[in-house]
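A.B. asks: coords please:
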Amino acid sequence: MEKIIHRAASRSFSNHGWLQSYHTFSFAGYYNEERIHFGALRVLNDDMVKGGMGFGTHPHDNMEIVSIPLHGALEHRDNTGRHEVIRTNEVQIMSAGSGIVHSEFNASKTDPVSFLQIWVFPKLRDITPRYQQQAFEPTGRNNKLQVVVSPEHESGALLINQDAWFSLGKFDAGNTVDIVSKMAQQGSYLLVLEGEVEVAGEVLQRRDAIGLTDFDKVTVKALKATEFLLIDVPMN
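C.D. replies: Model prediction:
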């Protein structure tokens, strides 16, 4: 098994006043040749946007973009005429494909919104742009993994144009779960949202992350009440 550790404090931080953003991988003005991507996982931004502020209209193409609100709500508009609000316990995916133009704003004029913005390289290029969002019952991840994004038509999961899975877990202290490799040349990237876990001989705390490759199964143990995001992606 190979592993790479990304401690929370090692991430790049940008403070734009209205936006505070932590970058795990090279993004915008942050470049680190050792942190370009983890397999098909290209961007993992941990963002906080002030009330009434947001990202103005801008384009994307040939990228799978997943947004996961952690606190608050995010307002989405795009050039297909879609206008949605994504709230806590919902997940959004946008397959930019051949090209889409959209904006993202804090849905509140007063309260901040915190969310993860994640980009994954697509499996097929130039597909017709596609948008989905789905609410996920938080009890569905109590002491187990709840699949929220999948390349397959799993019950309730959002469809991604890549051999990738996103799972959320919420574990009581002392409970364990096994990460099992789903395919050859898979990488698994685990981000601790809250709490503390032990995995592959490493103790990870809030916003620490670990990337694992060349394994069949590895156990994650919650040392404290813990929430985490697991992203399985192809490495080739």
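
A.B. asks: can we go C-alpha only for contacts and neighbour counts from here?
C.D. replies: Noted.

A.B. asks: Now Ala135: closest residue in space that isn't a chain neighbour?
C.D. replies: Leaving aside its sequence neighbours, Ala135 sits nearest to Glu90 (Cα to Cα, 6 or more residues apart in numbering; 4.1 Å).

A.B. asks: mind listing what that neighbour touches?
C.D. replies: Ile68, Pro69, Gln133, Gln134, Ala135, Phe136 (Cα atoms under 8 Å, 6 or more residues apart in numbering).

A.B. asks: just to confirm, which helix or strand has Gln132 in it?
C.D. replies: strand 130-135 (DSSP states H and E).

A.B. asks: Other residues contacting stretch 128-147?
C.D. replies: So stretch 128-147 is contacted by 86, 89-100, 148, 156-158, 165-172, 175-177 (Cα under 8 Å, 6+ apart).

A.B. asks: Next, the buried residues of that stretch.
C.D. replies: Pro129, Arg130, Tyr131, Gln133, Gln134, Phe136, Arg141, Asn143, Lys144, Leu145, Gln146, Val147 (16 or more other Cα atoms under 10 Å).

A.B. asks: same check, this time on stretch 34-50
C.D. replies: 35, 37-50.

A.B. asks: returning to that earlier point: quick one: the residue nearest to Ala135 from Pro138, how far?
C.D. replies: 10 Å (Cα to Cα, to the nearest Å).

A.B. asks: And this one, please, so the two structures can be compared:
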Amino acid sequence: MATTVLHTADTRGNANHGWLNAYHSFSFGNYYNADRNQFGVLRVLNDDTIAAGMGFGTHPHNNMEIITIPFEGDLAHKDSMGNEATIKTGDVQVMSAGAGIQHSEFNPNADQQTKLFQIWLFPNKQNVTARYQQITLDKTAQKNNFAQILSPNQEDEGVWIHQNAWFFMADFDADFTKNYTISSASNGVYLIVISGSITVGDQNLNEKDAIGISDFTTVAIKANTDAKFLIMDIPMKL
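C.D. replies: Got it, this is the predicted structure:
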């Protein structure tokens, strides 16, 4: 029997620093919730709004798979591997921190905020050589479909990471229904609504609500309105 956990938008942690307004689905920084340290290998899901011209100075990471998905505006990235890039709305970026990396992230626009998800997954390999990858997504592939944007396989669609995980973006029309089938028997799913309203199984979810499901094979997802959402299909054990 499937096991579910519901995380409604209004139960997330919040840290508003003025230049940064961050909502934390899991314990992060000064926000700690003993019941929300992770879901499987998903350690961090931050919903960040960064003010114009502001950002994160150079800071280190190691042994974490870090995925950034902007939904509004841009993010300028610079790292210790020599990468300098602007991540735009419609892109996805992955950074395998591995043995260690330093990077900075800034909103390069003087007149527009940047909104994004930053997601951290525990890797299945330690101390790998750090790497960076960025692609532009095909938004048309997301229409009434689960469009793969991340996987463990270099040859597959989307970016790849050191973990047995698959991410899918979907953009459903109102009243459209499609069944989602788990990618690996040992995985679970953490789904968050980006906009609109959907029903997952028998659970209604609105904007920025999330649900974690484990011990299942297939679940029906129905759009109650036009809706966009992200599915993270991830191992439940480290």
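
A.B. asks: Give me the TM-score for this pair.
C.D. replies: Put the two chains on top of each other and the TM-score (TM-score structural alignment, normalised by the length of the first structure) is 0.98; 236 aligned residues with a Cα RMSD of 0.8 Å.

A.B. asks: Switch the contacts of Glu90 of the first structure over to JSON lines; also include distance to His16 of the first structure.
C.D. replies: Shown next, in JSON lines, are the contacts of Glu90 of the first structure (distance: Cα to Cα, whole Å):
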{"residue": "Ile68", "distance to His16 of the first structure": "21"}
{"residue": "Pro69", "distance to His16 of the first structure": "20"}
{"residue": "Gln133", "distance to His16 of the first structure": "28"}
{"residue": "Gln134", "distance to His16 of the first structure": "30"}
{"residue": "Ala135", "distance to His16 of the first structure": "30"}
{"residue": "Phe136", "distance to His16 of the first structure": "31"}
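
A.B. asks: Tell me the one of the residues you listed nearest Trp18 of the first structure?
C.D. replies: Pro69 (16.9 Å; Cα to Cα).

A.B. asks: How about the contacts made by the closest one?
C.D. replies: Contacts of Pro69 of the first structure (Cα under 8 Å, 6+ apart): Ile86, Arg87, Thr88, Asn89, Glu90, Val91, Val113, Ser114, Phe115, Leu116.

A.B. asks: wouldn't Ala210 of the second structure be in contact with Thr11 here?
C.D. replies: No. With contact defined as Cα atoms under 8 Å, Ala210 of the second structure does not count as touching Thr11 (10.3 Å).

A.B. asks: Those two: which is more packed in?
C.D. replies: A direct count of neighbours by other Cα atoms under 10 Å for Ala210 of the second structure and Thr11 places Ala210 higher, at 23 against 12.

A.B. asks: Identify the residue spatially nearest to the more buried one, adjacent ones excluded.
C.D. replies: Nearest one to Ala210 of the second structure, counting by Cα to Cα, 6+ apart, is Ile192 at 4.2 Å.

A.B. asks: Look at that neighbour and say how many residues are nearby.
C.D. replies: For Ile192 of the second structure, using other Cα under 10 Å, the count is 24.

A.B. asks: and it, what element?
C.D. replies: Per DSSP H and E: strand 187-195 holds Ile192 of the second structure.

A.B. asks: what residues does that strand touch?
C.D. replies: 39-40, 182, 205-216, 227-236.

A.B. asks: mean shift between that strand and the first structure?
C.D. replies: Mean deviation of strand 187-195 of the second structure relative to the first structure after superposition (mean Cα distance after the TM-score superposition for the first structure): 0.5 Å.

A.B. asks: of the contacts of stretch 128-147 of the first structure, buried ones?
C.D. replies: Buried among the contacts of stretch 128-147 of the first structure by 16+ other Cα under 10 Å: 86, 89-97, 99-100, 148, 157-158, 165-172, 175-176.

A.B. asks: hmm, which two among the buried residues of stretch 128-147 of the first structure are most spread apart?
C.D. replies: Pro129 and Asn143 (34.9 Å).

A.B. asks: one step back: roughly how far apart are the residue nearest to Ala135 of the first structure and Gly56 of the first structure?
C.D. replies: 22 Å.

A.B. asks: Equivalent analysis for Ser103 of the first structure, please.
C.D. replies: 5 Å.

A.B. asks: now the helix or strand containing Val66 of the first structure, how far from the chain's geometric center?
C.D. replies: Using DSSP H and E, Val66 of the first structure sits in strand 64-71. Averaging C-alpha positions (Cα atoms, centre = their mean, to the nearest Å) puts strand 64-71 of the first structure 6 Å from its chain's average.
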